[in-house]
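Peer 1: attaching a predicted model along with its sequence, questions to come.
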Amino acid sequence: MRQVVLDTETTGLSWEKGNRVVEIGCIELLERRPTGKHFQRYLNPDREMEPGAQEVTGLTRDFLSDKPRFGQVVDEFLDFIRGAELIIHNANFDVGFLDYELSLAGAHFGRIRDHAAVLDTLALARERYPGQRNSLDALCKRLDVDNGHRKLHGALLDAELLAEVYLSMTAGQGDLGLSLAAGATPAQRVVTVEMVVGERRVLRASADEQAAHAARLSRIAKKAGGRALWPQADEPSAAT
């Protein structure tokens, strides 16, 4: 199963007010393991960042002014997510913004759910931990995912953290070292071993093997004063 953990950063909280996506970050998982493939782009929103968004992301209009616009990367982005299950925290927010960007790029691009399925980890966390805080930071703390290096919000960094949170929340696998996926040592990688139990084979001793066994028990019995701990085949055991 192919999954893509996705996060976005935006100029503000509402696409209905004309806010735009300024960063997309994606991490690929295949059969619940990181492949090392990712998609990350900063985008020129052609508008100012709202003060709150600039504070949490550290992104400015000057920094973004020479970056590509969404319409210039849309084909590459859709190719990366196509056919996957998207893992998104508070999916309505990100999907709403991405659907808005797709609509601006051209009606023929459709909507995100035309290209990929969507799983919302916020809804999943609320089922697992009702009545508790379920922000990404709160889940990192609860599930022992190290987010000490997260000083500002960034789409790719948050996607890496969300991947570890999702896998830990759904399978108890814990820290997969996704931020080190490209250069992780074998000891840092998680390997899942599937044990398949087939039909049990029963091997029975041959007549020669049984005779050799009886002879050895006789020798042991002589050394033990006439009786071995294991009885001969024709001798009743202590358990009967």
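Peer 2: Sure thing, it's come through.

Peer 1: use CA for all of it now, contacts and neighbours both
Peer 2: Fine.

Peer 1: okay, helices next: where are they in the chain?
Peer 2: 51-57, 61-64, 70-81, 91-105, 121-128, 136-142, 155-171, 207-223 (DSSP state H).

Peer 1: second one coming, line it up with the first:
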Amino acid sequence: MREIIFDTETTGLDPKKGDRLVEIGCVEMVNRVQTGRTFHAYFNPDRSMPAEAEAVHGLSETFLADKPRFHEKAAELLEFIGDSPLVAHNAGFDFGFLNAELDICGLEAVSTTRMVDTVAIARVRHPGAKNSLDALCTRYGVDRSHRTKHGALLDAELLAQVYVELTGGRQIGLELASVVEDSITIAAAPTRIRERVFRPSRPHVASAAELERHAQFLESIKSPLWSG
């Protein structure tokens, strides 16, 4: 199965308030193995870059000034992603910006039925734990030492490794794999997640018969140390 793991960088948090997409990175996987094919692009957002956003990804107005507008790369991007499921961390955010840019171009939105949210999967696998990309990289032993700032392609490549672990992977920690086919269900429709089966605890108190045999055994020991 072909899947696209992707990440975005933006000028802010809300496309409805005028924030724009400034970078996208996509990694192709087939049967949960990276093929080496990627798509990466920076975009001129035609607006200022807030300092707090630049502090996160390091993309300045000057750097983006000579980059193409989204509409200039839209066809190439859509050809790359095709009709494959799209995997992202906190996918609703990335889908929101991607579809906002497509709307500005007069293009059809990408259906959210294709969305696979690794945050939702992580919350099921590790309830109550931190599920940021950094935290998951640490949990699964994914090297992120070269990640000094957020970058769309770099984060997509890290997420691809994390996604493999979340859906079975190398069984780090001797955990039993979740059923891989459930991963998209977990992300797209959390209410359909199969309920966890809790088994009663095993008895660990000695029975009366066992206690009696133990007492008989102790009586058979000659000059035990504990008799003083």
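Peer 2: Structure received. Worth saying up front: this structure is predicted, and the values here are computed from it rather than measured.

Peer 1: hang on, the earlier thing: deepest-packed of the helices of structure 1, please.
Peer 2: Neighbour counts (mean count of other CA atoms under 10 Å) averaged over each of the helices of structure 1 peak at helix 155-171, with a mean of 23.

Peer 1: what is that helix packed up against?
Peer 2: Judged by 3 or more CA pairs under 8 Å, 6 or more residues apart in numbering; DSSP states H and E, helix 155-171 of structure 1 is in contact with strand 2-10, strand 21-30, helix 136-142.

Peer 1: returning to that earlier point: for residue 2 of structure 1, which of the helices of structure 1 is the nearest?
Peer 2: Nearest to residue 2 of structure 1, of all these, is helix 70-81, at 9.3 Å by CA to CA.

Peer 1: quick one: that closest one to structure 2 mean distance?
Peer 2: Superposed on structure 2, helix 70-81 of structure 1 shows a mean distance of 0.5 Å to its aligned residues (mean CA distance after the TM-score superposition for structure 1).

Peer 1: closest to residue 123 of structure 1 out of the helices and strands packed on helix 155-171 of structure 1?
Peer 2: Nearest of those (CA to CA): helix 136-142, 12.2 Å.

Peer 1: the closest one corresponds to what range in structure 2?
Peer 2: Aligned by TM-score structural alignment, helix 136-142 of structure 1 falls on residues 133-139 of structure 2.

Peer 1: got a list of contacts for that stretch?
Peer 2: Contacts to stretch 133-139 of structure 2, defined as CA atoms under 8 Å, 6 or more residues apart in numbering, come from residues 89, 130, 143, 144, 158, 159, 162.

Peer 1: superpose on structure 1 and give me the mean offset of that stretch.
Peer 2: Per aligned residue, stretch 133-139 of structure 2 averages 0.5 Å (mean CA distance after the TM-score superposition for structure 1).

Peer 1: so residue 165 of structure 1 touches residue 146, yeah?
Peer 2: No. Look at residue 165 of structure 1 against residue 146 with CA atoms under 8 Å: they stay out of range, at 9.9 Å.

Peer 1: rewinding a little: could I get the helices of structure 1 as TSV with distance to residue 23 of structure 1?
Peer 2: Converted to TSV, the helices of structure 1 look like this (distance: least, CA to CA, whole Å):
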stretch	distance to residue 23 of structure 1
helix 51-57	10
helix 61-64	10
helix 70-81	9
helix 91-105	11
helix 121-128	20
helix 136-142	18
helix 155-171	6
helix 207-223	73
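
Peer 1: so which of those gets nearest residue 32 of structure 1?
Peer 2: Among the helices of structure 1, helix 155-171 comes nearest to residue 32 of structure 1, with 7.4 Å by CA to CA.

Peer 1: just the helices and strands packed on helix 155-171 of structure 1: most buried one?
Peer 2: Most buried of these, by mean neighbour count (mean count of other CA under 10 Å): strand 2-10, with a mean of 26.
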